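In: model the following, please.
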Amino acid sequence: MLLQGKKIAVFNVANKKSIAWAIAQSIMKFGGEVIIGYQNERLKENVEELIADLNPKPLIVECDVSKDENIEKVAKEIENNVGKIDGFVHSIAFAPSDALKNPYIETSREAFLTAMEVSVYSFVAMSRIFKPILNTNSSIITLTYYGSEKVIPNYNVMGVAKAALEASVRYLAYDLGGENIRVNAISAGPLSTLAARGIARFTDMLEYHKERAPLRRNIEHREVGDTAVFLLSNLSSGITGEVIYVDAGYNIMGM
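Out: Predicted coordinates:
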């Protein structure tokens, strides 16, 4: 039970296909206690259905990352209900649909700032605001994608946001390392999620990945969840500031 006695907050679960939900399931499977975040009232019902059969039921919290005061409210709610925690998972990203459909050069200022605020700055803000409620030897994880390094058609501004997110992982790892808090990212291969369905020709991306990845397949949600367990556990105590690939080896290929 790698996470026995650890309390981990996971943000944000939208439905059963969310990477965040896969991670939450793996945390529970390996003995950890989860706190589950959701974006707004509209998605609360989905989360309540997912946890309906769990006993005991995890604490669920509404987390709108667009305002610092909302994040502060969530941190206080967690502290009041479960005390200090041993880490959190940031699985939050968004860009307006036009910014994914149109060429990157046509990205509007508003769309660019929105993508950066929700997908990148939220991670910085959550790390700062949650720091007082993190135990020593805590672990923070965010989710990224290979579009941060190479051009993925139709990924556009999200690729630029993920590049900034990965740089933030390194800077936060430095800032928090003195307090023995680790910060890492998981770069997951393409998975069918609510967010992924907003990317044009996503099914083509899945086929392309499957054909060229060394393992000749796409990854499963569970594999991302289990990697998160490793990074949240004491087994990864010497790892920080890294991007861990869970993509069936796709990132190593040149052609």
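
In: going by C-alpha atoms from here, please, whenever you check contacts or count neighbours.
Out: Fine.

In: residue ranges for the helices of the chain, please.
Out: Along the chain, counting by DSSP state H, helices occupy 19-29, 41-50, 68-82, 97-101, 109-116, 122-130, 157-177, 202-212, 221-232.

In: would you do the same for the sequence below? I want to compare the two.
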Amino acid sequence: MAQDTRPTDPLPRVWDPDSRVGDMLKGKRGLVVGVANADSIAYGCAVKLRAFGAELAVTYLNEKAEKHVRPLAEALQASIIAPLDVQEPGQLEALFEHITNRWGRLDFVIHSIAFAPRADLHGRVVDCSAEGFAQAMHVSCWSFLRMAKLAEPLMTGGGVLATMSYYGADKVVGNYNMMGPVKAALEASVRYVAAELGEKGIRAFAVSPGPLKTRAASGIAHFDELVAMATERAPARRLVDIAEVGRVVAFLVGGASSGMTGDTIYVDAGLHNVA
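Out: Below you'll find the predicted structure:
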């Protein structure tokens, strides 16, 4: 009979077969922002990071979201579970103060949040309001820059900052609308963060999954058509899943990616290569 190589204390409900490969992230501590439910990209990342041995801090948006997120975070044995709405003044700073007091350092930050007002998102880019565009930039892009600023003094031994983008940042994608320019700004921000913090051993990445059926994606008009198009055009003839995105994020956080920074990493079954 083959020996069972699972951990003696497997994670409740979220034990992952990738934990068989060893604790390549053991000793690393990181913040995962954007877990909304078990289908969210941030959760897929958190599961893989924990499976590879990392210790996590997990945030939830507000009291309404807490009842969905807290059980997931507890199953991941998250050391820190805290609220974070980046639009609430001082809340992001309070979170990093809590991390500083609890851990004193930070090895990685996974930024997986985005937002655009529905009216602006469903209209033409040239018709979007100044207020809607500013709000989308604040939540989806500036918050990443602010997290990089707050994480910098905690990453004394180097670290990784990763955020989530989409193919619509580089090409015009029907119905993606205002989020295209916003994600393009996010990818440019990653490059500048990588350049400015590189000498401190801090690396930055944008991870660009194909379309995924998450709650956030449901706000995009005709999203089912986008999914069908991606499935038909991708060389693999399928969508990726959050576990595949999570494995790539775990690789970027780990030492094997030490020679990389500033890149947009596509995890979309090859879709971005097809005209």
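
In: what's the TM-score for these two chains?
Out: Put the two chains on top of each other and the TM-score (TM-score structural alignment, normalised by the length of structure 1) is 0.96; 253 aligned residues with a C-alpha RMSD of 1.2 Å.

In: picking that back up, most tightly surrounded among the helices of structure 1?
Out: helix 19-29 (a mean of 23; mean count of other C-alpha atoms under 10 Å).

In: which residues in structure 1 does the biggest strand by length in structure 2 align to?
Out: Longest strand of structure 2, by residue count under DSSP state E: strand 202-209. Using TM-score structural alignment, strand 202-209 of structure 2 corresponds to residues 181-188 of structure 1.

In: distance from the chain centre to the matching stretch, please.
Out: The chain centre lies 9 Å from the centre of stretch 181-188 of structure 1; the measure is C-alpha atoms, centre = their mean, to the nearest Å.

In: got the contact list for that stretch?
Out: For stretch 181-188 of structure 1, contacts defined as C-alpha atoms under 8 Å, 6 or more residues apart in numbering pick out 136-146, 166, 169-170, 172-173, 176, 224, 227-228, 231, 237, 239-247.

In: next one: stretch 57-71 of structure 2
Out: With C-alpha under 8 Å, 6+ apart, stretch 57-71 of structure 2 has contacts from 29-37, 73, 78-85.

In: at 6 Å instead, please
Out: Stretch 57-71 of structure 2 is contacted by residues 31-33, 36, 78-85 when judged by C-alpha atoms under 6 Å, 6 or more residues apart in numbering.

In: neighbour-wise, which one of the residues you listed leads?
Out: Neighbour counts for the contacts of stretch 57-71 of structure 2 (other C-alpha atoms under 10 Å) peak at residue 31, which has 26 neighbours.

In: flag every buried residue along stretch 196-213 of structure 2.
Out: Buried residues in stretch 196-213 of structure 2, defined by neighbour count with 16 or more other C-alpha atoms under 10 Å: 197-198, 201-213.

In: that stretch: end-to-end distance?
Out: Stretch 196-213 of structure 2 has its terminal residues 34 Å apart, counting by C-alpha to C-alpha, to the nearest Å.

In: residue contacts, the aligned residue in structure 2 for residue 147 of structure 1?
Out: Aligned counterpart of residue 147 of structure 1 in structure 2: residue 168 (TM-score structural alignment). By C-alpha under 6 Å, 6+ apart, the contact list for residue 168 of structure 2 reads residue 180.

In: I'd like the distance between residue 168 of structure 2 and residue 227 of structure 2.
Out: As judged by C-alpha to C-alpha, residue 168 of structure 2 and residue 227 of structure 2 stand 13 Å apart.
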